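Q: Requesting a structural model of the entry that follows:
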Amino acid sequence: MTDPSLRCPILHVDMDAFYASVATRDRPDLHDRPVIVGGGSRGVVLSASYAARLHGVRSAMPMTRARRMCPHAVVLAPDFELLGQVSAAVMECFRRVTPLVEALSLDEAFLDVRGAARRLGTPLEIAEQLRATIHDEQGITCSVGVAAVVSVAKLASRRAKPDGVLVVPPEEITSFLHPLDVGELWGVGEKTRAMLHRLGLVTVGDVAHIPLRTLQRAVGAGLGSHLHELAWGTDRRVVTARRGPDEPDRSMGADETFDRDTDDREVVLRELLRLSARVTGRMRVAGVAGRTVTLKLRFADFTTITRSRTLPEGTDVTQEVYRTAVRLYDALGLQRARLRLVGVRVEGLVPRETVQRQLVLGEREHGWSEADRAVDRAARRFGSAAVRPASLLS
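A: So this is what the prediction gives:
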């Protein structure tokens, strides 16, 4: 029997409950318990295990609501350094299959495997090999959508969850798509879904069969054409290599919502140090450095501002990023303004080996950069909490 995936060279690989899976993979006592990964009582859910999802907990949900819905859940803080390491290893696994890997986030990517068929087999066989390799090497599971079209592969992986593969051959695209709610289409958010529902377009099939010009008059020419292509599975988007060695992430950042609004400078500075260490640790895992440091502040009334400063040369050094963030904070001259959230981001990332640091007369031979790498080595061996700045000790 002919493999139905032969005409489906596009794979969408999505880790299953990535943050929660990584957080619990070395905790067998938590494997069957509901687990929520998120920050603080006033933060949001970053990930929920499938046991927690049975209670209605979802990503981006406020933590207070998630706790009410699943009061017996185990709540864990995200270990971003570990997540970055696992993500980098997974992406490297993808690139062993094909150079055409388009990573959408830490835990999902498109792969165009048409050039790997002779070496590795059919797209379905490649999907199964990837699932087995990721499980063996990283101890987590993933789901794979296999299709001829990028948007259909994305939907197929969602339908394959958890820990499965779904192939949608070209001749089955419409029968797969048309019964779905329009909100399932990739890129259709809540507002667009609500608008389409008001127009009586509830299913993807409804969108497919309404005359194109009528749809364009209702929602606009550009969106109408895009929705029409998605509904028929004819979008022409191709997989473009992204976040490879020659094209790293343009920025990395992290933010934190305080348990209570604060105007205490020392509390703010400690959080800036924690966030700077988190971001630069991920940068060193990815092998990148950046020049522009951005500080994000959200006040008690939810007003949000950002301030940036560009350094003379790229850096991945925690203390350099932290000092810049502190200067940006102090320059604002805040007078008892209460903060709800702070964030640190480094932008303009380039491969670390392309950055040539200017030597300074009288500078120590070994400094903060070497200290950071020593901390990284200790963290890899003994855990992320093995070494930390004294001000961050409980």
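Q: all contacts plus neighbour counts: C-alpha atoms, from now on.
A: Fine.
Q: Distance from the chain centre to stretch 33-53, please.
A: Offset of stretch 33-53 from its chain centre (CA atoms, centre = their mean, to the nearest Å): 15 Å.
Q: ok, now stretch 323-331?
A: The answer for stretch 323-331 is 27 Å, by CA atoms, centre = their mean.
Q: Once you drop chain neighbours, what's closest to Phe80?
A: Leaving out its chain neighbours, the residue that sits closest to Phe80 by CA to CA, 6 or more residues apart in numbering is Arg278, at 6.6 Å.
Q: Doesn't that neighbour belong to a strand?
A: No: secondary structure of Arg278 (DSSP: H, G, I helix; E, B strand; the rest coil): helix, not part of a strand.
Q: That one contacts Pro78, correct?
A: No: contact criterion CA atoms under 8 Å: Arg278 and Pro78 do not qualify, at 10.6 Å.
Q: re the thing from before, what number of residues lie near the residue nearest to Phe80?
A: Neighbourhood size, Arg278 [other CA atoms under 10 Å]: 20.
Q: Distance check, it against Gly314.
A: Arg278 sits 17 Å away from Gly314, going by CA to CA, to the nearest Å.
Q: Leu30 contacts Thr24, doesn't it?
A: Yes: using CA under 8 Å, Leu30 makes contact with Thr24 at a distance of 6.2 Å.
Q: Which of the helices or strands spans Leu166?
A: strand 165-168 (DSSP states H and E).
Q: I have a second one here; can you model it like the first so I can compare?
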Amino acid sequence: MKKIIHVDMDCYYAAVEMRDFPEYRGKPLAVGGSRERRGVISTCNYEARKFGIHSAMATGYALKLCPALILLPGRMEVYKAVSRQIHTIFERYTDKIEPLSLDEAYLDVSDCQLHQSSATLIAEAIRRDILAETGLTASAGVAPVKFLAKVASEINKPNGQYVITPESLPDFIAALPLEKIPGVGKVTASRLAEMQLFTCADVQRIPQHQLVEIFGKFGQVLHQRAFGIDARELNPNRIRKSIGVETTLARDIYSAEQCRQVMQHLLKELAGRFQRHAREQQIGKLVVKLKFADFRQTTIESRAAELSPQLFDNLLTQAWLRANGRGIRLVGIAAGLSAAVTKEPNANERQLTLNI
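A: The predicted structure is shown next:
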């Protein structure tokens, strides 16, 4: 059985700022776009989170929640340099590394002979090395499969780790709330709750075909995850080709304005995902997808270099014309991505092409 570690730095951008500028420590701090430019928060420290601030939140709203919030534009070159330090530490333990962003990665340490070949001890050693060499803390999750390693890394944040052994996996997965499974958002969780499904143990009692009928392909994934199954291998050369969000509606909607309201929520989520997982890549196009009540769907796309709400709205208008009176059961938006950026703007510029 594999030994997978998910390493996730604690409030990474904010942590680097507090390391380099000790006067910020103990005060609510965020890195993000300015209120005047209607930017969004990229990340914030734990002091700021006590006020309800989180990534992808509109900066103006964050400042309402915490007027004393220290807002910084960010220093992307510094964050990238520290990320390279962290990656070098990973390479001491394995060459099977799948970076997800500057501040998190999967590591397969199944073949690592260090620290008695114990994934638990290896994760502890990696976190010690990171702290000693960068002055930053990291959290880690250890599990036999990828998605559970990621779930585990959140349990003892900040500066902690959690281990799911093969022996403890059945009990852990049975009690796991479904909203903890990657891909289960608020709408899906709500629909599952309507079916009286709250934990993986509940889903284990449902035939897979029933979930597929309701949730499509994700129904199969959900059923597998409910049994702790995740056959995905690590992809060391992972380059995202697109990043997107979509929601299947509890009830069909029948107006363009309703679609726009749904899209406004998706825009915020897409901005957050872009910052967390694709900030190293350039945007090449924007896409809007609608699925109709008869389960047919349409997509409209256009070349673009930024997350433009106006362009998304234009694409939605074009897609809506194809409904021809049919209800809409799913709304989705995405950004097509190209290779890594050649010139990195500052964090204020990158994040905050999306005006909210």
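Q: thinking again about what came up before, how much does the next helix-or-strand element following the strand holding Leu166 of structure 1 stray from structure 2?
A: Downstream of strand 165-168 of structure 1, the first helix or strand assigned by DSSP H and E is helix 173-177. Mean deviation of helix 173-177 of structure 1 relative to structure 2 after superposition (mean CA distance after the TM-score superposition for structure 1): 2.2 Å.
Q: Trace the helix or strand following helix 173-177 of structure 1 over to structure 2 and give me the residue numbers.
A: For helix 173-177 of structure 1, the following helix or strand on the C-terminal side (DSSP H and E) is helix 190-198. Per TM-score structural alignment, the counterpart of helix 190-198 of structure 1 in structure 2 is residues 186-194.
Q: quick one: buried residues of the matching stretch?
A: Thr188, Ala189, Ser190, Arg191, Leu192 (16 or more other CA atoms under 10 Å).
Q: Tell me the counterpart of Asp14 of structure 1 in structure 2.
A: That one, Asp14 of structure 1, aligns with Asp8 by TM-score structural alignment.
Q: what does Glu128 of structure 1 give?
A: In structure 2, Glu128 of structure 1 lands on Glu124 (TM-score structural alignment).
Q: Now do whatever helix or strand its match lives in: which elements does it pack against?
A: If you go by DSSP H and E, Glu124 of structure 2 is part of helix 119-134. For helix 119-134 of structure 2, the packing partners by 3 or more CA pairs under 8 Å, 6 or more residues apart in numbering; DSSP states H and E come out as strand 4-9, helix 76-91, strand 138-143, strand 161-163.
Q: Tell me the mean distance between the first one and structure 1 once they are aligned.
A: Pointing back at strand 4-9 of structure 2 there. Counting by mean CA distance after the TM-score superposition for structure 1, strand 4-9 of structure 2 comes out at 0.4 Å.
Q: And the shortest one, by the same measure?
A: Mean deviation of strand 161-163 of structure 2 from its aligned counterpart in structure 1 after superposition (mean CA distance after the TM-score superposition for structure 1): 0.9 Å.
Q: Name the surrounding residues that touch that strand.
A: Residues outside strand 161-163 of structure 2 that contact it (CA atoms under 8 Å, 6 or more residues apart in numbering): Thr120, Ala123, Glu124, Ser139, Ala140, Gly141, Val142, Ala143, Ala152, Ser153, Ile155, Asn156.
Q: who wins for most neighbours among these?
A: That'd be Ala140 among the contacts of strand 161-163 of structure 2, by other CA under 10 Å, with 32 neighbours.
Q: how near is it to Leu290 of structure 2?
A: On the measure of CA to CA, Ala140 of structure 2 and Leu290 of structure 2 end up 38 Å apart.
Q: quick one on the thing from earlier: more neighbours: Leu30 and Thr24 of structure 1, which one.
A: For Leu30 of structure 1 and Thr24, the more surrounded residue by other CA under 10 Å is Thr24, and the numbers stand at 19 against 15.
Q: Would you mind finding the match for the more buried one in structure 2?
A: Residue mapping for Thr24 of structure 1 onto structure 2 gives Met18, with TM-score structural alignment as the criterion.
Q: Does the helix or strand its match falls within pack against any helices or strands, and if so which?
A: With secondary structure defined by DSSP H and E, Met18 of structure 2 is part of helix 12-20. The contact analysis (3+ CA pairs under 8 Å, 6+ apart) places helix 12-20 of structure 2 against strand 29-32, strand 41-44.
Q: mind running it again at 10 Å?
A: Helices and strands in packing contact with helix 12-20 of structure 2 are listed as strand 29-32, strand 41-44, strand 70-72, helix 76-91; criterion 3 or more CA pairs under 10 Å, 6 or more residues apart in numbering; DSSP states H and E.
Q: Residue in structure 2 paired with Ala153 of structure 1?
A: So Ala153 of structure 1 corresponds to Ala149, using TM-score structural alignment.
Q: what sits against that match?
A: 3-7, 106-107, 140-143, 161-164 (CA atoms under 10 Å, 6 or more residues apart in numbering).
Q: Just the buried ones from the residues you listed?
A: Of the contacts of Ala149 of structure 2, these count as buried by 16+ other CA under 10 Å: 3-7, 106-107, 140-143, 161-164.
Q: Give me the distance between the closest residue to Met69 of structure 1 other than its chain neighbours and Leu223 of structure 1.
A: Distances taken as CA to CA, 6+ apart place His55 nearest to Met69 of structure 1, at 6.3 Å, with adjacent residues excluded. Distance of His55 of structure 1 to Leu223 of structure 1, given as CA to CA: 35 Å.
Q: next one: Ile210 of structure 1
A: Plainly put, Ile210 of structure 1 is 14 Å away from Leu223 of structure 1 if you go by CA to CA.
Q: go on, Arg309 of structure 1?
A: Arg309 of structure 1 is 37 Å from Leu223 of structure 1, by CA to CA.
Q: One more: Gly281 of structure 1?
A: 40 Å.
Q: more neighbours, those two?
A: Set Gly281 of structure 1 next to Leu223 and count neighbours by other CA under 10 Å: Gly281 wins out with 24 against 14.
Q: thought Asp261 of structure 1 was touching Leu341?
A: Yes: contact criterion CA atoms under 10 Å: Asp261 of structure 1 and Leu341 qualify, at 8.0 Å.
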